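**Q** Okay, sequence plus prediction incoming.
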Amino acid sequence: MNYAAQHHIGSYQHTRTETTTAVTPTVGRVRQLDAKTKGRQQSAERQTEIRTDSNVANAILKCTFLPKLKTAQSVQACQKTERDFYKSLSRLAEHYSIEPMQTQDFEFPYNITLSMWDMETKLKRTNINWDGFKLIQNSGKTYFVSEERYNTGTTLYYIPIKPLFKMLKDPKRKKTAQLLLSVCSYLYHIVLIPYYRQEESYLYWLYETMNDWVEQDEETAETETNKRELRNAEYIGDKIEQKLFNHINLKVFEKRLNRFKSVDTFDSECWKIARNAFALYTEYPSENIFRNATLPEKDPYDNDENEIIGMEKYISFIADIKGWLYGSLSDTINNEFSEYGAMEEPTISKRFDVSEIPTTNLDFENRLFALLDDLCTILDDYKTTEK
């Protein structure tokens, strides 16, 4: 199954009483946000800001600077800007281990423009999470602010638990299921992945909405089947959550990992996922998925509070990723998300002035989202695997 398939958002057609034959995969493209609405707005601080453009080739053309006036005062101001710029550039280059181009011999402001283009080009090549930087001029000081971001690619990270429920009842896969149970317990307790049976979760509300629709619809040949699917989603969700809640799954995680014997390719893939999860658990024992969640900058004069997709909406445990119920859920989700203009994503900002530079990075997020992708894939593959 292609887990990065594009799902087109068209006119919404309600299909509550129809059996869906083609459904959205768990980790799949929901929609590509419009480039005109996805960009961040200018911050409320109203600082003079020179930001690198996403098109590096046009970066030089799109940078703007104060006019170069031939007065003693303006010359001093330009010299101060240059000094601050190169000090900040030096700190930026050292932090990211980049050798900057020597541009001091070029005339101001072209030396600054060239330096920014050079750094942007090199950082894009060397930093997988590079999202750009801003040159800030504030209170007579000039300095860089960089931004690193994990790009989720408008992807739904929904972990289906029905395959795990079935696996636990399969004598041939019980050890495999217990290993994945430790993985999911780590995601539940430590990483804080939302669970669809928790009332505060986004998907809980959607499941309740589906239930209300079925109850209010006219009776059809599919009504009882749909009601049964909803009841099963609740039952399986409650049963698996009881198991995930038990901290014994974390205590015996390493033991299960070390004692596990792979019989086939499916087992080997499950063991690799568990190994990667345990490595994250060991290296980041208390970090959760929302630790660097940052909302995109908004226009301070825009009072619309419902234009950003929060991380809790596209990351969650879910009952299943097949059947009428998931088809209806995905229709509703796609329809709702089409109204949003941006996504909340893990982001780190670093300021390169005289203050201390943070040493944080997005290594945890890079590895965690890859883990979620692999876990969703292997759970979906369970049905086609036999020993």
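**A** Now that the structure is in, tell me what you want to look at.
**Q** only C-alpha atoms for contact and neighbour calcs from this point on.
**A** OK.
**Q** Would you mind pulling the contact partners of stretch 344-359?
**A** Contact partners of stretch 344-359, identified using C-alpha atoms under 8 Å, 6 or more residues apart in numbering, comprise 87-89, 91-92, 142-152, 290-296, 308-311, 360-362, 365.
**Q** Off-centre distance for that stretch?
**A** 18 Å (C-alpha atoms, centre = their mean, to the nearest Å).
**Q** Quick one: end-to-end distance for it.
**A** This stretch, stretch 344-359, spans 22 Å end to end (C-alpha to C-alpha, to the nearest Å).
**Q** and here's the other structure:
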Amino acid sequence: MPYPLNIIQDFNRLKKQLESREAALELVFLQEEERRCLVTVKTFDTGRTLFYLPVSPLYALLKSRKQKAFADLLLSVMAYLYQITGVPHFREDYVYLEGIYGMIEEWVTDDDYSEDKQERQFMTDHFEMMYARGDYTLGRMSAKKEVMEFEERVRRFKAKTQTETDLLDCANKLVALQRDYPDRSVMERMRPPIETDYDDGYIRAEQYLCFYWSGVDCLQDHLFDTVNAELNEYGVIEEPVSIQFFESRQEYPLHDMDYERRLFEILHGLSDVLYDLEHGEPNG
């Protein structure tokens, strides 16, 4: 084939060979400013799951003071995920869920939503409560001491129930992850999908990974209906990726997704713990 068709032919042949060996590995010609080279890209599949972690169980435990050791351990887990891992909180400015909650608030407190003034007032009061308690949890999760005391709280904690055992398991795995990958953030290797038409948009990491208020309150259906309707418009998603550059000879593959695999396993486990806590007694 004449140049440059021979380059395209060789690229497509290599791409097919690589994908036949490992479906998750992709060959891409990358151009970034002055850098132009072949790269292999491995993407961690998040399963297109909404990792929304409710903070209402944490608020209830911190205020009850009946299970202080359990509350402190949960606080340290969530504080680490917020401060170090980089999971955003819905009460931060410009976070996706902050905007979604604001949009729902305008809708359900408008006169056109319901002619019942008592219902509209109930919704107004609920938002005031949610914002105040959300600010409280954000303040507690932002405190540096909650992360500094994390390992000590894990060491001292004695689980008595299945939920406490499950939380301790998540905490132990998170401590081990911290030791192996100190100060690592899940956002570090998040990249927009390669070869994406940005005009069509894509699902950003903060849109599916965030702390929110509650999954059992009066806003649950509004929240998830709104989020699902918006995110279903996008065909691609921002996920953690590993990139190996071939500007020089590479002796072996360098795609290690161990951190992401272990972290998302922890997030699944923590989601189950928070679900059990929310459905054990009413919140909001």
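**A** Perfect, thanks for sending it. All figures in this text were calculated on a predicted structure; none of them were measured in a lab.
**Q** Excluding chain neighbours, what is closest to Lys179 of the first structure?
**A** For residue 179 of the first structure the amino acid is Leu, not Lys. Arg256 (6.1 Å; C-alpha to C-alpha, 6 or more residues apart in numbering).
**Q** Residue in the second structure paired with the one you found?
**A** Aligned by TM-score structural alignment, Arg256 of the first structure pairs with Arg153 of the second structure.
**Q** Please work out which residues of the second structure line up with the one helix or strand Thr37 of the first structure maps to.
**A** For Thr37 of the first structure, the host element (DSSP states H and E) is helix 35-38. Under TM-score structural alignment, there is no match for helix 35-38 of the first structure anywhere in the second structure.
**Q** Would you mind pulling the contact partners of that helix?
**A** 341-343.
**Q** Do a quick rundown of the helices in the stretch 1-150 of the second structure.
**A** 5-21, 56-64, 68-80, 96-108, 117-142, 144-148, 150-156 (DSSP state H, counting those that start in this stretch).
**Q** and among those, the most buried is which?
**A** Across the helices of the stretch 1-150 of the second structure, the average number of neighbours (mean count of other C-alpha atoms under 10 Å) peaks for helix 68-80, which reaches a mean of 23.
**Q** so it corresponds to what in the first structure?
**A** Counting by TM-score structural alignment, helix 68-80 of the second structure sits on residues 174-186 of the first structure.
**Q** hang on, the earlier thing: now, which of the contacts of helix 35-38 of the first structure sits nearest Gln47 of the first structure?
**A** Ala342 (22.8 Å; C-alpha to C-alpha).
**Q** what about the closest one, how many residues close to it?
**A** By other C-alpha atoms under 10 Å, 22 other residues sit near Ala342 of the first structure.
**Q** Quick one: map it onto the second structure.
**A** Aligning on TM-score structural alignment places Ala342 of the first structure opposite Val236 in the second structure.
**Q** show me the contacts for Cys210 of the second structure.
**A** By C-alpha under 8 Å, 6+ apart, the contact list for Cys210 of the second structure reads 51-53, 87-90, 97.
**Q** Asn246 of the first structure matches what in the second structure?
**A** In the second structure, Asn246 of the first structure lands on Ala143 (TM-score structural alignment).
**Q** Its match and Phe122 of the second structure, how far apart?
**A** 32 Å.
**Q** same deal with Arg184 of the second structure?
**A** Taken as C-alpha to C-alpha, the span from Arg184 of the second structure to Phe122 of the second structure is 42 Å.
**Q** Equivalent analysis for Pro182 of the second structure, please.
**A** Distance, Pro182 of the second structure to Phe122 of the second structure, by C-alpha to C-alpha: 45 Å.
**Q** Which residue is the nearest non-sequential neighbour of the most centrally placed residue in the first structure?
**A** Centroid-nearest residue in the first structure: Thr152, 4.0 Å away (criterion: C-alpha atoms, centre = their mean). Closest residue to Thr152 of the first structure apart from its sequence neighbours, by C-alpha to C-alpha, 6+ apart: Glu345 at 7.0 Å.
**Q** again, but for Leu295 of the first structure
**A** Among residues not flanking Leu295 of the first structure along the chain, Glu344 sits closest, at 5.0 Å (C-alpha to C-alpha, 6+ apart).
**Q** which residues in the second structure does the host helix or strand of Phe369 of the first structure align to?
**A** In the assignment (DSSP H and E), Phe369 of the first structure maps to helix 363-381. The alignment of helix 363-381 of the first structure onto the second structure (TM-score structural alignment) spans residues 258-276.
**Q** Tell me the buried residues in that stretch?
**A** For stretch 258-276 of the second structure, a neighbour-count test (16 or more other C-alpha atoms under 10 Å) marks 259-260, 263, 266-267, 269-275 as buried.
**Q** Same list, those, but as JSON lines with distance to Val175 of the second structure please.
**A** As requested, those are exported to JSON lines (distance: C-alpha to C-alpha, whole Å):
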{"residue": "Tyr259", "distance to Val175 of the second structure": "12"}
{"residue": "Glu260", "distance to Val175 of the second structure": "15"}
{"residue": "Leu263", "distance to Val175 of the second structure": "11"}
{"residue": "Ile266", "distance to Val175 of the second structure": "11"}
{"residue": "Leu267", "distance to Val175 of the second structure": "13"}
{"residue": "Gly269", "distance to Val175 of the second structure": "14"}
{"residue": "Leu270", "distance to Val175 of the second structure": "14"}
{"residue": "Ser271", "distance to Val175 of the second structure": "17"}
{"residue": "Asp272", "distance to Val175 of the second structure": "19"}
{"residue": "Val273", "distance to Val175 of the second structure": "17"}
{"residue": "Leu274", "distance to Val175 of the second structure": "19"}
{"residue": "Tyr275", "distance to Val175 of the second structure": "22"}
